[in-house]
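S.K.: the following block contains a protein sequence and its predicted model.
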Amino acid sequence: MTSDSIPSLTISMEGAGALLADAAGPVFSDACQQRIWALADRLREEPGVEEAVPGMNNLMVVFDPLRLDPASLEAIVARRWKEPVTGRAEGRLIEVPVSYGGSAGEDLLAFSAAKDLTPEEVVARHTAPIYGVAAVGAMPGFVYLSGLDPALSMPRRAQPRMAVPKGAVIVGGSQAGIMPVTAPSGWHILGHTALSLFDPLAEPPAAFRPGDRIRFVAREILR
């Protein structure tokens, strides 16, 4: 990404001790996300910054306002955003086994019909890409995955379910994800994995880190 193509950054305060740096456009950008990760790494070294948490083409910065003046932090963020992005170590490639359809993937048939595809075609398209872990958050261990086939993009359900189970392999909008815990969600359930994404007793507790890559592997397709 050249200096001419650096995305514009909107900086806004989120309360007395947090700042949101937002570079999100209408379409998710992997190059922009690389810059978000680099900015997070740099800001974590700044005195007074307590956390720098990447989102999808945005970054939440939590700081101590008694140690770091908000206006000074805004200037630091704006300056460091424009610094060159150096090479970052490539994340791990992790295979995630999935049972598609059946009671564990209850939306697969309706999802396939809405896309005018067979369940097998949906699974083939879902397992074809290597996804990138763009961000981890929203709930403990939840992964926001880039790389979903655009043909599988689907608006979220009008009525969210109150309890989407842990391990559900899901699609919402143009993103793919995996439920780390049982929780409400409006994303579509295509399958289930036995892989655990979050263990509060582990170090680190989240199974995936931003920059990791995921390949879904179909174990079976149930009707």
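M.R.: Great, that's in hand. A quick note: this is a predicted structure, and the numbers were derived from the prediction, not measured.
S.K.: when you work out contacts or count neighbours from here on, use the C-alpha atoms and nothing else.
M.R.: OK.
S.K.: wait, isn't Ala135 in contact with Leu145?
M.R.: Yes - using Cα atoms under 8 Å, Ala135 is in contact with Leu145, at 7.5 Å.
S.K.: what about the helices in this structure?
M.R.: Assigned by DSSP state H, the chain shows helices spanning 30-43, 70-81, 108-114, 119-127.
S.K.: the longest one: how far from the chain's middle?
M.R.: The chain centre lies 14 Å from the centre of helix 30-43; the measure is Cα atoms, centre = their mean, to the nearest Å.
S.K.: list the buried residues for it?
M.R.: By neighbour count with 16 or more other Cα atoms under 10 Å, helix 30-43 contains the buried residues Cys32, Gln33, Gln34, Arg35, Ile36, Trp37, Ala38, Leu39, Ala40, Arg42, Leu43.
S.K.: now do the third one
M.R.: Within helix 108-114, the residues that qualify as buried are Leu108, Leu109, Phe111, Ser112, counting by 16+ other Cα under 10 Å.
S.K.: residue nearest the centroid of the protein?
M.R.: With the centre of the chain defined as its mean C-alpha position, the nearest residue by Cα atoms, centre = their mean is Tyr144, 1.8 Å away.
S.K.: give the contact list for it.
M.R.: Residues in contact with Tyr144 (Cα atoms under 8 Å, 6 or more residues apart in numbering) are Met56, Val133, Ala134, Ala135, Val136, Gly137, Gln175, Ala176, Gly177.
S.K.: gap between it and Ile178?
M.R.: Between Tyr144 and Ile178 the distance is 8 Å, computed by Cα to Cα, to the nearest Å.
S.K.: redo the contacts of Tyr144 as TSV? Include neighbour count.
M.R.: Listed next are the contacts of Tyr144 as TSV, based on neighbours: other Cα atoms under 10 Å:
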residue	neighbour count
Met56	21
Val133	23
Ala134	26
Ala135	26
Val136	21
Gly137	13
Gln175	21
Ala176	24
Gly177	22
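S.K.: closest one of those residues to Lys166?
M.R.: Top of the list for closeness to Lys166, among these and by Cα to Cα, is Gly177 at 11.5 Å.
S.K.: you'd agree that closest one is up against Lys166?
M.R.: No - counting by Cα under 8 Å, Gly177 does not reach Lys166; the two are 11.5 Å apart.
S.K.: included below, for side-by-side comparison, is a second structure:
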Amino acid sequence: MTESRSPRVRLAGRHAVLVELADAEHTGAFHAELLRRRAAGTLPPVVEIVPGARTVLLDGVTHPEELARRIADWDVPSRATDTRGVVRIAVRYDGPDLARVAALWNVPVEEVAARHSSYTYRVAFCGFAPGFGYLTGLPEELYVPRRDTPRTRVPAGAVALAGPYSAVYPRATPGGWQLIGTMPDPTPLWDLTREEPALLTPGTRVRFVAEGGAP
């Protein structure tokens, strides 16, 4: 049986409602439910729905008190069903921290690609830089710490790990995540010429494909 938990809801300003959830999985499910109800026309008008690690902010709400009361009664399963397709991202597992991650996982270096590409991930939320999605899906035993000293420049397309998250850097920036690979596919993660600039949006499912063959 799928576990369900009611959210904690509070007002966040004159026209915003903040929903606090138990964990990233429940947050993802709640965000998916909000989108489903908005598409069905059963959610009162909301300008923006912004998921975080354990919160969802609803901004631009005409009657926030009423919406907060309604949401507080929801009982959303902690696992969401998503009928959208999966975004597949090719990866060349050649990152400078590959050996470090292999040691932390206690596996041979060549095993990191097989492990990392064997899971289906979900974008929990976006932040840090435009197009940067925080992907959940790794089992807890594969969580790794951030680097003690961040790099001053991480190249665009770098595939990285930190804590419970995987990510792909959409552009060159400083960063402290463990770099395990690069994305050879030229498809940009952030492109203002597209209708939806971000390739990875909250709720999107992602599979990493080791270059040279599917996982």
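M.R.: Received, thanks. Because the structure is a prediction, the values reported are computed rather than measured.
S.K.: identify whichever of the helices of structure 1 lies nearest to Glu90 of structure 1.
M.R.: For the helices of structure 1, proximity to Glu90 of structure 1 was assessed by Cα to Cα; helix 30-43 is nearest, at 11.1 Å.
S.K.: elements contacting that closest one?
M.R.: Helix 30-43 of structure 1 is packed against strand 49-54, strand 58-63, helix 70-81, with contacts defined by 3 or more Cα pairs under 8 Å, 6 or more residues apart in numbering; DSSP states H and E.
S.K.: tell me which residues touch the equivalent of Leu57 of structure 2 over in structure 1, please.
M.R.: The alignment partner of Leu57 of structure 2 in structure 1, by TM-score structural alignment, is Met60. Shown in contact with Met60 of structure 1 (Cα under 8 Å, 6+ apart): Ala18, Leu19, Leu20, Ala21, Glu51, Ala52, Val53, Pro54.
S.K.: and the gap between the second one and Ala194 of structure 1?
M.R.: Read that as Leu19 of structure 1. 36 Å.
S.K.: equivalent analysis for the fifth one, please.
M.R.: The spacing between Glu51 of structure 1 and Ala194 of structure 1, counted by Cα to Cα, is 31 Å.
S.K.: more crowded one of the two?
M.R.: With neighbours defined as other Cα atoms under 10 Å, Glu51 of structure 1 and Ala194 compare such that Glu51 has more, 16 against 12.
S.K.: so what does the more buried one match up with in structure 2?
M.R.: By TM-score structural alignment, Glu51 of structure 1 lines up with Glu48 in structure 2.
S.K.: I figured its match hits Leu35, correct?
M.R.: No - under the criterion of Cα under 8 Å, Glu48 of structure 2 makes no contact with Leu35, lying 10.7 Å away.
S.K.: show the contacting residues for the closest residue to the match of Leu57 of structure 2 other than its chain neighbours.
M.R.: Closest residue to Met60 of structure 1 apart from its sequence neighbours, by Cα to Cα, 6 or more residues apart in numbering: Leu20 at 4.7 Å. Residues in contact with Leu20 of structure 1 (Cα under 8 Å, 6+ apart) are Thr10, Ile11, Ser12, Met13, Glu14, Asn58, Leu59, Met60, Val61.
S.K.: mind redoing it with 6 Å?
M.R.: Applying Cα atoms under 6 Å, 6 or more residues apart in numbering to Leu20 of structure 1 gives the contacts Ile11, Ser12, Leu59, Met60.
S.K.: most neighbours among those, which one?
M.R.: Top of the contacts of Leu20 of structure 1 by neighbour number is Leu59, holding 23 neighbours under the definition other Cα under 10 Å.
S.K.: so stretch 170-182 of structure 2 matches what in structure 1?
M.R.: The alignment of stretch 170-182 of structure 2 onto structure 1 (TM-score structural alignment) spans residues 180-192.
S.K.: mind checking how far Leu93 of structure 1 is from Phe142 of structure 1?
M.R.: For Leu93 of structure 1, the distance to Phe142 of structure 1 - Cα to Cα - is 17 Å.
S.K.: before we move on, the earlier item: so which of the buried residues of helix 30-43 of structure 1 comes closest to Arg80 of structure 1?
M.R.: The shortest gap between Arg80 of structure 1 and any of the buried residues of helix 30-43 of structure 1 belongs to Leu39, at 6.6 Å (Cα to Cα).
S.K.: just give the nearest non-adjacent residue to that closest one, would you?
M.R.: Per Cα to Cα, 6+ apart, closest to Leu39 of structure 1 is Trp81, 6.0 Å.
S.K.: then Trp37 of structure 1?
M.R.: Distance criterion Cα to Cα, 6+ apart; nearest residue to Trp37 of structure 1, sequence neighbours excluded, is Pro54 at 6.6 Å.
S.K.: also Leu19 of structure 1?
M.R.: The shortest distance from Leu19 of structure 1 to any non-neighbouring residue, by Cα to Cα, 6+ apart, is to Met13 (4.5 Å).
S.K.: I'd say the one you found and Ala21 touch.
M.R.: No - using Cα atoms under 6 Å, Met13 of structure 1 and Ala21 do not qualify as a contacting pair, with a distance of 8.9 Å.
S.K.: more neighbours, the two?
M.R.: Between Met13 of structure 1 and Ala21, Ala21 has the larger neighbour count (other Cα under 10 Å), namely 24 against 15.
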